[in-house]
Structure formats: C-alpha cells, structure tokens
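J.: Next input, structure requested:
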Amino acid sequence: MPLHAPKPAILVLEDGRTFHGESYGAEGETFGEAVFSTGMTGYQETLTDPSYHQQVVVMTAPHIGNTGINDEDMESTRIWVAGYVVRDPARVPSNWRSQRSLDDELVAQGVVGISGIDTRALTRHLRERGAMRVGISSVESDPAALLAKVTASAEMQGANLSAAVSVSEAYVVPAVGEKKFTVAAVDLGIKANTPRMMAERGIEVHVLPATSTLAEVLAVSPDGLFFSNGPGDPAATTRQVELLQSALDAGLPYFGICFGNQLFGRALGFGTYKLKYGHRGINQPVMDRTTGKVEVTAHNHGFAVDAPLEGSTETPYGTATVSHVCLNDDVVEGLELRDAAGALKSFSVQYHPEAAAGPHDAAYLFDRFCDLMAARTTAQEA
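T.: Presented below is the predicted three-dimensional model:
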C-alpha cells in the first residue's frame, strides 16, 4: 500500500454528475463506459475478465480488496477494466492466498481508479439514467474540463472489440484424463476457467483467434464449436456471425456463452439491442425453461438478443426458441436450435456457467454440450 496520502480525484459522468474522492490505483486519467457490478466476491475475476474492456466498473459492495491479489485466480493475463471505482478499499489485505494488495496490482498495471465516493448514489444514478460514458482523473481538477474529454471519448454502441482482446495465435488446452471430444473455441475474450471446465470433461480445447476462418476451425477436426464471452456491440461484429452461419450449415454442434449467445442470435436472424444498464454481478436469477429449474448466475452483458419469449422461430438452420429467461426483467438469457425431429443441434446462454468466483448452478451446461457432441458422433457412426 502507498505510504503517502492519496491524491484527490474526480469522477465525471457523461451527463455532468460529478463525484469527488481519492486516487486509487494508478494516478492519471481514464475514460470508458460506466457500469456497476453487484458481486460481493470475485473482484479479481471481474478485473481480469476481457468482457470489461473499455468499461469503468463501479463495485456496489462497499469494501473491496480485503483478500488481496493472487496469481491463481486470474481469468486472463492482465486487468482489462478501463477504470475502477470503490467506496472503501481495504487498507491491509488478509487472506492466506494473497500475494499482494489490490492497490499495488492496479498501480503495476496502470489502472486508474477512484475511492472514497458514494458508490450507492452512483449506482442509483446509473440505474435511473442508464450506463453512460465516464472519466476518472487525478491530474485534472476541473469537472468541466474533464466532462469535455468524456463527451469526446468513444461510445460502446457500435464498438467492435473482440479482436483487441483475443489471442493472436492458437493454443491447445489438453483434456484431463481420457480425451472424448475436440472443440474449436473461438476466443472473443475467453476466460481461463472456460477451457479448464471443458478439459475436466475430457474435451481437448483448441483456442482460436477471433479472426479464424471456417477452414481454420475445421482444420482441428472439431466435434463442436464454441464462442466465448467478450466485449463490444454484437451488431458491429459481422465476421464471426458469418463464421457461425457457415458452421451451422456444416452441421457442427455449437455452444455459446454471453457474447457467443448474442452472435448466435444474430446468426439465426434475430436482432440485438443495448440494455439500459446491463446485467453484471453474481446474483442474477435465470430460469432454464427446458427444465423449469431456477439458477443463480453470474452475468456481464450490456447487450441482449431480441427474440420472442413465446413460440418458436423457423430459421435456415432449424427451429429456434428462447430456452432461458432472466426472472428480474424477462431478458433473453439463452437460445436453442433444434432440427425437424426436435433434436437439439446447438444452444447458447447469455450468462457465465464457468463463473470461477461462483455461483456454479449452471455448470451442467458443459455436460449438455458433451451430450450434444456425443449424439452427433453416434449419429455419424450409425
């Protein structure tokens, strides 16, 4: 922790609302889309989730940093948030796994943050007015000057960001124990726990760059195709939609998470739209309409699929239905694609069944993907 007193800092929202606090993490200036996360645990996983690229995350839990930072819980190789907002940062981390403080890690990675502000008031403002652009600065004390920079910064709507967070070269995560399946996983901002959970089920995971072609996908002889979570506006992402449509034409089973759900929706002919303030945190109730089971799930999305909650939709690839729905606001949280005989061909969910910090209610979806690939293998052998 720093030995000197923190510098004053200001946070200015796009609509002019201003908060005064203290610099937390690196000193400087940063801009992004202001969003709030309701998780009381798992801040390290949030910080290192590539889906938060170009977003300034406001933590609704008042006390952050008490368990420090370790090298095992990273979801990627770096912190991706554009800025970090907390009310009461821990002065001293206390956990047997802690290797350094959160503040030191933010400084080391150049992440500008602010502390000591009323995050409850800020969250209420975002709930009422919606997610918006924001600036944090410990080098500019004039709110009007910072506001001018905020309004000149990039917006999230229309942003194509997947290539910025994806790997540049493919890599393989081997299956644990006996290899049962091979999956081509297109990295749009993948979290480390996703291929890990697949590997535990006997899947050899080939993680491919976001720019991969159908030929590159088929070159690994996959039993299934996976699209990961990721940042940006799905309406601005067309290359991966075309790849997915070609894969569906080829009869490849598909499983998508979060951004992968939005792109699946667009591939099937549905639209997407920006939510007012999005879903973020680890306490969102979702119903799996195929089983009637209600799950508490982890979310991080500012966009959603515009598909009818009732009935089915005929697409060039089969019959599509909404399989999961958020019980808070009826947002589409999952899609299914079935053939003429009613057999499942592909599916996706808007939330995170791989949530490393929990909850783990939806981990069964990886088993559902295995069942889908096994059924295809059986049909091919028949």
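
J.: For the rest of this, base every contact and every neighbour count on C-alpha atoms.
T.: Fine.

J.: Of all the residues in stretch 152-169, which ones are buried?
T.: Buried positions in stretch 152-169, judged by neighbour count with 16 or more other CA atoms under 10 Å: 153, 156-157, 159-163, 165-167.

J.: want to throw the residues you listed into JSON lines with secondary structure and distance to Y254?
T.: Output for the buried residues of stretch 152-169, formatted as JSON lines (DSSP: H, G, I helix; E, B strand; the rest coil; distance: CA to CA, whole Å):
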{"residue": "S153", "secondary structure": "coil", "distance to Y254": "36"}
{"residue": "M156", "secondary structure": "coil", "distance to Y254": "27"}
{"residue": "Q157", "secondary structure": "coil", "distance to Y254": "26"}
{"residue": "A159", "secondary structure": "coil", "distance to Y254": "25"}
{"residue": "N160", "secondary structure": "coil", "distance to Y254": "22"}
{"residue": "L161", "secondary structure": "coil", "distance to Y254": "22"}
{"residue": "S162", "secondary structure": "helix", "distance to Y254": "19"}
{"residue": "A163", "secondary structure": "helix", "distance to Y254": "21"}
{"residue": "V165", "secondary structure": "helix", "distance to Y254": "22"}
{"residue": "S166", "secondary structure": "coil", "distance to Y254": "19"}
{"residue": "V167", "secondary structure": "coil", "distance to Y254": "20"}
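
J.: this one next, for a side-by-side:
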Amino acid sequence: MTQHTTATPVTAPAPAVLVLEDGTVHRGAAYGARGARLGEAVFATGMTGYQETLTDPSYARQIVVQTAPHIGNTGINDEDAESRKIWVAGYVVRDAARRPSNWRSRRTLDEELEVQGIVGIKDVDTRSITRHLRSAGAMKAGIFSGDQAARPIAELITEVRAQPSMAGARLAEEVSTDTAYVVEPHEHGWTDEIVATVAAIDLGIKTMTPVRMAERGLRVHVLPAASSFAEIQALGPDGVFLSNGPGDPATAANQIELLREVLEARTPFFGICFGNQILGRALGFGTYKLPFGHRGINQPVMDHATGKVEITSQNHGFAVDAPVGEVLTAPQERFGRVEVSHSSLNDGVVEGLRCLDIPAFSVQYHPEAAAGPHDSAYLFDRFVELMTDASTQTGADTVTPISHDPALTPAPETRGGNPLNA
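T.: Below is the predicted model:
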C-alpha cells in the first residue's frame, strides 16, 4: 500500500521595511523581534565578529547595517558577548543563516534578537544601503516589521525624522554599569604579584578591555560613568582609564572635567575611542561628527612614531579636531605640549593623541581586538610602562616629540570623507 505524506507548508516570513530620513525605503523580511525601532543608520564592514558588534555599547541607539552578506552562520555563544546585552537599536542583514554551524553555538542569532527585543530586517541589499550611507552620510532611520510594516510609508518617514539626532546625544550614563566591580589579574592567567591598580571609568566599556589589562597584572576597578575624582582618589590607583562609549563627546561635560582633574594630578592616563575624544576636549580641542564614521575591523592607521601601519578595529562617529604633523601647546595651556600620535590612512582623521609634558595618551580605535586584529595590543603594555615609570610619576619630561614625515601624513582636506572600506 502506498503511503502518502503531507509536506509541511513553508510559512512566509513577516514583512519588514527599512526607512531612512531622506525617504529611501528598502523592503525585506522580519528578522528577530517584530515591531518598530528607531536609530541612526550606520554600516559596519567587519566580515566576522557580529556577536561582538551587537553587544558593543558604543552602538547604542544605532541601526547597524552589516556589509558582510552572510550573517548568523556561527550562531550565538556564551563566551563572546562584549557586555551584558545587545545594544544596537536595530539590525540589517542580507542573507541570514537558517542553520548555524559552530561547536560553541547555543542558539541562533534570530532567536537571540527576538529574546532581547531587537527588531531586524533581512533579505535587503545591504551593499546598496551602504553605498547610499557612504554618499549621503549616516542618518536617522527606522525598522518596521510585522503589523508595523503595513503602516503608510509617509507616516513612517515622519516618525523617523522626528527622532532626536545623534549629534548632541548624551548616552554614556545609559550604558554604564550602575555599580563598581573589580577585574582581578589572577582570574585571567596572571600568577605574579599585582603590577598596578587602574580606575577604569565605564562609558560603555567592552568586556575584553579590562581583561586585556588583567592579563598584564593590572587590578582594574571598573567605575560608573558618573564617578567623581574623589571616588577615584579613594582607590589610590596608579592609573586612570576612560573607555569607549556612545554619544556626542561635546555632551560629556562631567567626564571632561573629571579628566582635567586627573591630568592636573599627573595621574597616568590612557583612553580609547570615546576616551580619546574626552582627552581631546579636556586638552581644549574640539570634536566633530564624521559623515559616516569608521566602523569595522580592517581600518588602517599610521603610527607616526614608528612609521608602521596598524590594521585596527574601530567604531566611532565623532573625531578630535587637532592638527596632524606638528607639536603644539594644548589650547588648555596648563597641560603643556601635545601631538597627534596616530591618524587614519583612509581619510586623515585623528586616531591618537600623546601628551609630552604629562603622562597621558589615547587612541581612537580598539586595541582590545574583540573582534579584530591584534596589531595594537602593545598599547596596553605602554599603559603599564606609563604607570610603572617613576620618572613620569614625578613629573619629569621624558617624552620626545615625533618626527613627522610629511609624505606619511594624509592630506587634511580629505579628513572625514572615506572612499574605502565600504
């Protein structure tokens, strides 16, 4: 007797639409949670590390467009998250993996997005979207899926345009830890005595950053963004660190003033990403919003001290406005001389600052490499040296200015406009 089987019908995915503030519309299928989410549309060029991207607090209130076409292939694991949750406002992918394949995978990316309430869209031409954002700049956007996708487009455009801009956004306190905690060296393979103690201000810190310090024998006290100088002093740290984070550095008045107190006390300082922008403003430089930012794990940076090129991991939409290729007295003259130590080879944007008369330096990129290349791990060693060098603790000037080669300095007129990495 012939047996007949009934095929299970394939359920069509719920519709979704991506709406940009300039009226551009892309239709696709729902991915993750259903609903409506607003944010600033930006693109990230990394071919790997989507879990680290999603959980990077610097992406708060941003809709991330992944240029890599296949996303979700390795699922979600329990080890690679860079914070306590997914921070992106929305997620845009081309081809979402239907079945992840990795020995560490615990669930699909689609499931994780749904559980955490992240609205996404798939089956759209992310390359076309990226080219548009590269030309027109990062802009307000919204993802609308399920029933929300059926609303009139004109209504959705109005809603997108009404949301606040990223310029002027103060977000560090929203993503920072509420309570202080300590990352101990012995928890990360260090077996010798503690080398130094660091007070790390969490402006959106990634998990791997204090781990990289702990691996070098540093005890790291991670403090809330609103911490005071008195609270830092109470710990008696050998150095102070300001982390990455989201938002406009021009709004971080409290952190800027805090850092000025740190610099005046001549406490060794290291900052990355948002911390670099805070150092720039503490020294008296301005900051500005880039047309579409630097986001990816393949960004080339010139180290002006060595002439070497580092391939770096970056995620920033703002930059420090300082001259490249010269030593100058900081606009806040009490902090002495300063120079740009690193710059982008794509567009000349400032990627690092170095103070010559006080123990302080910073970079705009992410040396913790989560995800990304390890070219810049030496910066954590430099921070250790800064704290353990007795001459810097006593205020002696031991820093020699960089001898800049004009041929290696990107033309300043190209700053902020990056024709590559898209």
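
J.: sorry, back to before: okay, the buried residues of stretch 152-169 of structure 1 in a markdown table with distance to Q245 of structure 1 next?
T.: Listed next are these as a markdown table, based on distance: CA to CA, whole Å:
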| residue | distance to Q245 of structure 1 |
| --- | --- |
| S153 | 34 |
| M156 | 25 |
| Q157 | 23 |
| A159 | 22 |
| N160 | 19 |
| L161 | 20 |
| S162 | 18 |
| A163 | 19 |
| V165 | 23 |
| S166 | 20 |
| V167 | 22 |
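
J.: of those, closest to D306 of structure 1?
T.: Nearest to D306 of structure 1 among these, counting by CA to CA, is Q157 at 15.9 Å.

J.: now the helices for structure 2?
T.: Applying DSSP state H to structure 2 gives helices spanning 50-54, 109-115, 126-136, 153-162, 172-175, 208-214, 229-235, 253-264, 274-282, 378-388, 390-393.

J.: Please work out which residues of structure 1 line up with the third one.
T.: Alignment note (TM-score structural alignment): helix 126-136 of structure 2 is matched to residues 119-129 of structure 1.

J.: Apart from its neighbours in sequence, what residue is nearest the aligned residue in structure 2 for K345 of structure 1?
T.: In structure 2, the residue paired with K345 of structure 1 is P359, using TM-score structural alignment. Spatial nearest neighbour of P359 of structure 2, excluding adjacent residues (CA to CA, 6 or more residues apart in numbering): P268 at 4.8 Å.

J.: and the equivalent of D321 of structure 2 over in structure 1, what does it touch?
T.: Matched across to structure 1, D321 of structure 2 falls on D306, judged by TM-score structural alignment. The contact partners of D306 of structure 1, by CA atoms under 8 Å, 6 or more residues apart in numbering, come to 265, 270-273, 332.

J.: if we take those, which one ends up nearest to P143 of structure 1?
T.: Closest approach to P143 of structure 1 among the contacts of D306 of structure 1 (CA to CA): Y273, at 31.3 Å.

J.: Count the neighbours of the counterpart of the closest one in structure 2 for me.
T.: In structure 2, Y273 of structure 1 lines up with Y288, judged by TM-score structural alignment. By the measure other CA atoms under 10 Å, the count of residues near Y288 of structure 2 is 16.

J.: Please determine how far Y288 of structure 2 is located from T108 of structure 2.
T.: Taking CA to CA, to the nearest Å as the measure, Y288 of structure 2 falls 38 Å from T108 of structure 2.

J.: What of A390 of structure 2?
T.: As for A390 of structure 2, its distance to T108 of structure 2 is 51 Å (criterion: CA to CA).

J.: out of these two, which sits in the busier spot?
T.: Each of A390 of structure 2 and T108 has its neighbours counted (other CA under 10 Å); T108 has more, 21 against 11.

J.: can you pull the contacts of the more buried one?
T.: T108 of structure 2 neighbours (CA under 8 Å, 6+ apart): 72, 75-76, 99-100.
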